[in-house]
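structure for this input, please:
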Amino acid sequence: MGRALEGRVAVVTGGASGIGRATAERFAQEGADVVVGDIAPADETVALVEKAGRSALYVRTDTTDEQQCDALVAAAVERFGRVDVGVASAGVASAAGRSNVQNRAAGEQSTHLVNLDAEAFGRVLDINVTGVMLTDRALARQMLAQGTGGSIVNIASSAAKIPLAGAAPYCVSKAGVFMLTKVLALELAATGVRVNAVGPGYTATPMIAGIEDDATALGMAMSITPMNRLGRPEEIAASCLFLASDESSFTTGQLLLPAGGQFTG
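Purely as a prediction, here's the structure:
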């Protein structure tokens, strides 16, 4: 049986670390060349792709800048001639960078909506929603121009469906990613371009770095995670692979939730 993405070209934003890096590596293992977009250097990700025997290109990209999103896709086409798959993984937990569950565990209410700075709220939505929209738009335009279909995967969160006190910007932004996914999927359904989302639960990435050393925060996270462990980035990458590949050829506009059983109740 051949590899799931043999000979395809994938663009992954947020690919310098965490879920984005794991996805880039897995896609390469499945036969794809990978273009990595991130504001941070992605030397390690590029090395992992090349170790898997595929070609990689890093393009510094701020996904909140539409020209940079367009330039990312253009660079992919210039280098590899086409784009078949896109994963919009760039995102933040909060404007300050600290994870929401750690803020809550510390007993802080500064991030509760009644105390929230409007600029902080807007910053999260700008990155998590507008950045995904601009990424998706650039990818979709290229896929439509090619006329051969394609698959776009957005990284949402289980927080798209679960309200978390003190995490309004994150929850609202990830719910926005899910609805953006559904609308774009509907608009593109007849074109062969599929659009889906992955909604991870608590996953061991830099976004929640240090949580395992914070018993209160970890306990709060596990209280809504029946499997009672953090997800691994490679597990989320496997969900992205399913949605990116032909194995999900009749699936669009959906949210896949690798979240350790959070929605079993």
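
going forward, measure contacts between C-alpha atoms and count neighbours the same way
Will do.

contacting residues around the helix of greatest length in the chain?
Ranked by number of residues, the top helix in the chain under DSSP state H is helix 168-188. Under the contact criterion CA atoms under 8 Å, 6 or more residues apart in numbering, helix 168-188 has outside partners 92-94, 112-113, 121-122, 124-125, 128-129, 132-133, 154-157, 159-164, 193-197, 252-255.

compare with the first, here's sequence two:
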Amino acid sequence: MGLQGKVALVTGAAQGIGRAIALRLAQEGASVVIEDRVANDRARETLAQVQATGARACLVEGDVAQVDAVRRVMTEAVAQMGRVDILVNNAGVERRAGFLDVTEADYDLVLDVNLKGVFFLTQAFARHVRDRGDGGRIVNISSVHEELPFPHFASYCASKGGVKMLMRDLSVELAPLGITINNIAPGAIKTPINAQLMSDPALMAALKRNIPLQRLGSPEEVAGAVAFLCGDDAGYMTGSTLFVDGGLLWNYAEQ
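Below you'll find the predicted structure:
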């Protein structure tokens, strides 16, 4: 219960890694603001699961690709919970296309959600912390592709590379406010976004050959790393990326 008395805002929390993070932070004692683009059945299921742990929780909707919506998300989170101590920028999208075929619409979607949304929600959070005056924690769910090339996903790689450098810059800019900021870079994780991959034995076999631990990770393993970065043991960590990838980054070869 290392986060007792803290309030965490988790974006993209309706399923997958976001849901696992919301649940783990609740189990650690935090109150949780569950954010997703729309308050759909999956988001409400996350809310019910978090509340079942005994944690205080609320649901806030908003499209993180829109700056006005991002600011409303923070305002509503503070209005409902009184404050926000922890921001987890988890919401993200990807679009597959060869570089020569990428459309402006797909590029804008990926960069707006994955980078612009992180930028401006972090800004709104930092302003809240500045006005409150007692520090906070930011964890961005990045990807191994902040470092690792991923052919046919150029916009996704650009967004995650941007999140990496944004985190490093803000670790300097936000330190005087008592705010730490770090990234977690998952590799291949068992989430709905990888459902097609997991249903194809040949693709799974090829992927596992590139992962030294020979398996996909779980959302709960990513959530555990988030809980660590939000807790007292990580109080002196800022500007770092934790890789949760089974060794994939250091053993990857295109097939």
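
sorry, back to before: how about the longest helix of the first structure: buried residues?
168-182, 184-185, 188 (16 or more other CA atoms under 10 Å).

make a ChimeraX selection of the buried ones in the contacts of helix 168-188 of the first structure.
The ChimeraX selection below is limited to those of these classed as buried (16+ other CA under 10 Å):
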select :92,93,94,112,121,124,125,128,129,132,133,154,155,156,157,159,160,193,194,195,196,197,252,253,254,255
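
inside helices: which ones of the contacts of helix 168-188 of the first structure?
Those of the contacts of helix 168-188 of the first structure lying in helices (DSSP H): 121-122, 124-125, 132-133.

Asp213 of the first structure pairs with which position in the second structure?
Alignment note (TM-score structural alignment): Asp213 of the first structure maps to Ser199 of the second structure.

what about the longest strand in the second structure?
Across the second structure, the longest stretch assigned as strand under DSSP state E is strand 179-186.

residue range in the first structure corresponding to that strand, please.
Mapping strand 179-186 of the second structure onto the first structure (TM-score structural alignment) gives residues 193-200.

got it, and stretch 21-35 of the second structure?
Residues 23-37 of the first structure are where stretch 21-35 of the second structure lands when matched by TM-score structural alignment.

span of that stretch from start to end?
13 Å (CA to CA, to the nearest Å).

that stretch: how far from the chain's middle?
14 Å (CA atoms, centre = their mean, to the nearest Å).

please apply the same query to stretch 199-212 of the second structure.
The answer for stretch 199-212 of the second structure is 24 Å, by CA atoms, centre = their mean.

would you map the strands across the second structure?
So, for the second structure - with DSSP E - the strands run 7-10, 31-36, 57-61, 86-89, 136-141, 179-186, 241-244.

check the mean deviation of the fourth one from the first structure.
Its matched residues in the first structure lie on average 0.5 Å from strand 86-89 of the second structure after superposition (mean CA distance after the TM-score superposition for the first structure).

now do that strand: which elements does it pack against?
strand 7-10, helix 117-132, strand 136-141 (3 or more CA pairs under 8 Å, 6 or more residues apart in numbering; DSSP states H and E).

what's the most buried one of those?
Of all these, strand 7-10 has the most neighbours on average by mean count of other CA atoms under 10 Å, namely a mean of 28.
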